[in-house]
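Student: 3D model of this:
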Amino acid sequence: MRPPALAVVGWSGSGKTTLLTRLVPELRQRGLRVGVVKHSSDAHPLHREGSDTARYAEAGATFVAFANPAGVQLTFPEPPGEVLALLERFAGSVDLVLVEGWKQGPLPKLEVWREGLGPLLAAERRDVLAVVAEAEVPGPVQRFAPDDVQGIATFLQQCLRDGVLSR
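Tutor: Predicted coordinates for the structure are as follows:
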């Protein structure tokens, strides 16, 4: 079983990361334990080329962890699309996981949209619960201004209570 999760989606440059870095502390202040997963369609290297951890991964280690006083980074090979299996690993330790990206994934979505970057996904998708945008958006979807972090947090808490993020 996975913890409740929401994908925060939008075109590159729309403000997803900025929103999340403001939303996480607001949700934490409200008593929620929040995890964040950054999803990318591009295959970025997970380790610095030639590093010890890269060599362990290349050797076939089941997982590679890098620990220092700043924290722990854990990497393991996962087939593409296994984000849901990753989320299951955090069941019981978080109240909500926010996944930045993963437009095509099965999670309910909060779309961050900015005119001129690409079409509004909510116009054609039923899995978008609300849109964060400066401009008005067509259709019946709920819209939040980018600076309305408290309103977005309240909306997410209601979605949690209603079980919308657990489906």
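Student: drop to CA atoms for contacts and neighbour counts, all remaining ones
Tutor: Will do.
Student: Now do the helices in the protein.
Tutor: With DSSP state H, the ranges of helices along the chain come out as 16-29, 52-58, 83-88, 149-162.
Student: what's the spacing between the residue nearest to A61 when sequence neighbours are not counted and L87?
Tutor: The shortest distance from A61 to any non-neighbouring residue, by CA to CA, 6 or more residues apart in numbering, is to F76 (7.9 Å). Separation of F76 from L87 (CA to CA, to the nearest Å): 14 Å.
Student: here's the other one to compare against:
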Amino acid sequence: MTGRKPHIIGFAGYSGSGKTTLAVQVVDRISRHGLKVAVVKHDGHGHYRESEGTDSARYAATGAEAVIVAGPGYSYKYEKTGGGAGLGNALAGLDGFDLIVVEGFKKEPIPKLVLMRTEEQVRDGSLIDDHTVALVLKKIGDGTYPAAGERNIPVLDIDDPDGVAAFVLRRFSYI
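Tutor: Here you go, the predicted structure:
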């Protein structure tokens, strides 16, 4: 990718909806197309911690503003942003990627796939907004999807990561 901002696609859903499982599978498939993909995962509850006792955790505990761990073929960066947990802070510095997959940040105004596993979640519909580009649903007992009401939004199968990856690739004209 040259000179363009990366495309962004979000994976939003209730806790336990399968966001991480599906996003990991989709990123794997999209990466096989030769695209450079970054992932930003929201930790809305502040549960993430560096593993206690690791050197990077010890440095972070000292008050270091940034800790970078570099190894063969990778680097990991932990940085205090001071600006809160906003998506804008997390996206800063991610130019040079083709696609950024965002997990969580369900209220952010980005194109997103909304995952729902139950008919009740679909009926509630509170996660669906003007930025929802597709509903990713679990089929119900009779093999159909729960009715999405009057919404004119594509429906994808939560158990079909190949289909979801193809949808994302088509949306951004990569295939």
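Student: Next one: the one in structure 2 that sits across from D127 of structure 1 in the alignment relative to T21 of structure 2, how far apart?
Tutor: Alignment note (TM-score structural alignment): D127 of structure 1 maps to H131 of structure 2. Per CA to CA, H131 of structure 2 is found 22 Å from T21 of structure 2.
Student: residues contacting the spatially most central residue of structure 1?
Tutor: What sits nearest the mean C-alpha location of structure 1, by CA atoms, centre = their mean, is V99, with 1.4 Å. Shown in contact with V99 of structure 1 (CA atoms under 8 Å, 6 or more residues apart in numbering): A5, L6, A7, V8, V36, V37, K38, H39.
Student: Counterpart of it over in structure 2?
Tutor: By TM-score structural alignment, V99 of structure 1 lines up with V102.
Student: Next: T21 of structure 1.
Tutor: Under TM-score structural alignment, T21 of structure 1 pairs with V24 in structure 2.
Student: what sits against its match?
Tutor: By CA under 8 Å, 6+ apart, V24 of structure 2 lies in contact with nothing.
Student: ok, how many other residues are close to the residue nearest to A61 of structure 1?
Tutor: 13 (other CA atoms under 10 Å).
Student: Contacts only, for it.
Tutor: So F76 of structure 1 contacts A57, A61, T62, F63, V64 (CA under 8 Å, 6+ apart).
Student: Tell me which of the residues you listed persist in structure 2.
Tutor: Retained in structure 2 (both residues aligned by TM-score structural alignment, their matches' CA atoms under 8 Å) from the contacts of F76 of structure 1: T62, F63, V64.
Student: Does the second one touch P77 like I think?
Tutor: Meaning F63 of structure 1. Yes - shown here, F63 of structure 1 and P77 form a contact pair, counting by CA atoms under 8 Å, at 7.1 Å.
Student: So the residue of structure 1 most remote from its centre versus K38 of structure 1, what's the distance?
Tutor: In terms of distance from the mean C-alpha position of structure 1, A59 ranks first, at 29.9 Å (CA atoms, centre = their mean). From A59 of structure 1 over to K38 of structure 1 the distance is 25 Å, taken as CA to CA.
Student: Equivalent analysis for A65 of structure 1, please.
Tutor: Taking CA to CA, one finds A65 of structure 1 at 18 Å from K38 of structure 1.
Student: how about the strands in structure 2?
Tutor: Assigned by DSSP state E, the strands in structure 2 fall at 7-13, 37-41, 66-71, 74-79, 99-103, 112-116, 132-137, 155-157.
Student: Adding distance to Y174 of structure 2, write these out as CSV.
Tutor: What follows is these, written out as CSV (distance: least, CA to CA, whole Å):
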stretch, distance to Y174 of structure 2
strand 7-13, 11
strand 37-41, 13
strand 66-71, 31
strand 74-79, 26
strand 99-103, 10
strand 112-116, 17
strand 132-137, 17
strand 155-157, 19
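Student: To E50 of structure 2, which of these lies closest?
Tutor: The minimum distance between E50 of structure 2 and the strands of structure 2 falls on strand 74-79, with 9.0 Å, by CA to CA.
Student: Just checking the distance from that closest one to the centre of its chain.
Tutor: 18 Å (CA atoms, centre = their mean, to the nearest Å).
Student: Can you state the mean residue-to-residue distance of that strand versus structure 1?
Tutor: By mean CA distance after the TM-score superposition for structure 1, the fitted strand 74-79 of structure 2 averages 2.0 Å away from its aligned residues in structure 1.
Student: about what we covered before: if any of the kept ones among the contacts of F76 of structure 1 are buried, give me the ChimeraX selection for them.
Tutor: Filtering the kept ones among the contacts of F76 of structure 1 down to the buried ones (16 or more other CA atoms under 10 Å) takes a single ChimeraX command:
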select :64
